[in-house]
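Enquirer: next come a sequence and a model predicted from it.
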Amino acid sequence: MEWNFVLRLCVAGLCGTVIGLDREYRVKDAGFRTHFLVAMGSALMMLVSQYGFSDILSAVPEVKLDPSRIAAQVVSGIGFIGAGTIIIHRQLVRGLTTAASLWASAGIGLASGAGMYLVAGAATVLTLIGLEGLNLVFRRLGQRRIMLVFSAADRNVLNEAFNRLKSEDYTVLSYEVTAERSGEEMLYRATLVIRAKSSAGEDRYLAVLQNDPDITVERIV
């Protein structure tokens, strides 16, 4: 029986790793190690929930336990880890998909821990379809929010770059310029949040800034 439990943990860890590799490929904070631990840990909690109290139940027939209680707590408790992957900055929200993949990995781990291998495998495939397949099919739909942080020694240079970034493919949501002293000179830093159509090439707005020798691109989110 214990080897069967080990097999369930291995299946859960494998499924979580497969999903985590996709997030690792997308350069997300929660990669294959995090997804492995979430899936395997969820399977472990399911095993404990189902079989961890068998000695008490056999010794004291009056004691009744609900094996689904720990599993239910795993589903809600995984929200704390998912919340840690979500970043909200200005008008940008990042990490929702990774948080959802962690939540799905927890469910896959619970299924593996319950011995539902086919369900766990199918859920893994469907999760990958949701992460990659739907992105390929609907990549031209919707809009993305992008934050650009760039700086220059002359504020007029920033304003000119801001005007060049305006196009029908991008909508400016916010634009803020701050000034700070760098040695004896002033440095102006612009934070620009734009909404880009999915069909717009990501290198277009970046090329506008990089082609200007007076501008330093600091960060793109």
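Expert: Thanks, I have it.
Enquirer: rest of the way, CA atoms for contacts and neighbours
Expert: OK.
Enquirer: nearest to the spatial middle of this protein, which residue is it?
Expert: T98 (2.2 Å; CA atoms, centre = their mean).
Enquirer: residues touching it, list them.
Expert: R23, K28, A30, G82, T85 (CA atoms under 8 Å, 6 or more residues apart in numbering).
Enquirer: got the contact list for stretch 190-206?
Expert: Looking at what lies outside stretch 190-206 - CA under 8 Å, 6+ apart - the contacts are 91-92, 139-151, 158, 165, 169-178.
Enquirer: go on, stretch 15-31?
Expert: With contact meaning CA under 8 Å, 6+ apart, stretch 15-31 is reached by 32-40, 85, 95, 98, 101, 105, 108-109, 120-121, 124, 127-128, 131.
Enquirer: which of those fall within helices?
Expert: Using DSSP state H, 32-40, 98, 101, 105, 108-109, 120-121, 124, 127-128 are the members of the contacts of stretch 15-31 that sit in helices.
Enquirer: presented hereafter is structure B, for comparison with structure A:
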Amino acid sequence: MLREALYAGEPAIGLDVTAIRLVTAMLLGSFIGFERESHDRPAGLRTHMMISLASCLFALVALLLVDLPTGDETALRYDPLRLIEAVTAGVAFLAAGSILTKGDTIKGLTTGASMWLAGAIGLAVGTGNATLALMAAVLGVVILRLLRPLKKGIGEE
């Protein structure tokens, strides 16, 4: 009985693939988180890793729900896009919390954007698009690292 309560049946995605996707999402999130951490930003390494990991898990759950046998053709079908929208909204809520305004000064906007990117990276890995996620992570770090001197050069930081 306990097995039936905790086990939904044979998953469409094997545990080995699931584990690889979760670890990959966590590692790619760490690339961006490490950059934020190295500049003493409030949302750093662990936060970005957790966001990517959670987003990946939500994507995996969405994929598993689509393949869940209902036994009835007229039964409710799950829409994975709704879950992705929910993840996007949830991460955006977290990211918005990292943004502080005081008069004309805004702080944390880039950190909020990087948190949103970490969520997208996790979703990409969770849906089996690790190459896309890797490209986004590399480009995100390039933006954060290489454009910082340019921003300082024009007197914005």
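Expert: Right, received. Where do you want to start? For clarity, every value in this text was computed on a predicted model and none was experimentally measured.
Enquirer: TM-score for these two?
Expert: TM-score of the superposed chains, computed with TM-score structural alignment, normalised by the length of structure 2, equals 0.85; 143 aligned residues with a CA RMSD of 1.5 Å.
Enquirer: now which residue in structure 2 aligns to the residue nearest to the centre of structure 1?
Expert: Aligned counterpart of T98 of structure 1 in structure 2: T111 (TM-score structural alignment).
Enquirer: not counting its neighbours along the chain, what's nearest R195 of structure 1?
Expert: Once flanking residues are discounted, R195 of structure 1 sits nearest to R145: 4.4 Å by CA to CA, 6 or more residues apart in numbering.
Enquirer: could you pull out the helices for structure 1?
Expert: 2-25, 32-51, 54-59, 68-84, 96-113, 117-128, 134-137, 155-165, 202-210.
Enquirer: which of those sits most buried?
Expert: Most buried of the helices of structure 1, by mean neighbour count (mean count of other CA atoms under 10 Å): helix 96-113, with a mean of 26.
Enquirer: how much does it stray from structure 2?
Expert: In the superposition against structure 2, helix 96-113 of structure 1 averages 0.2 Å from its aligned positions (mean CA distance after the TM-score superposition for structure 1).
Enquirer: how far does that helix sit from its chain's centre?
Expert: Helix 96-113 of structure 1 sits 12 Å away from the centroid of its parent chain (CA atoms, centre = their mean, to the nearest Å).
Enquirer: same question for stretch 15-25 of structure 2.
Expert: Mean-position distance between stretch 15-25 of structure 2 and its chain equals 14 Å (CA atoms, centre = their mean).
Enquirer: and what of stretch 46-58 of structure 2?
Expert: 5 Å.
Enquirer: that one aligns to what range in structure 1?
Expert: Using TM-score structural alignment, stretch 46-58 of structure 2 pairs with 33-45 in structure 1.
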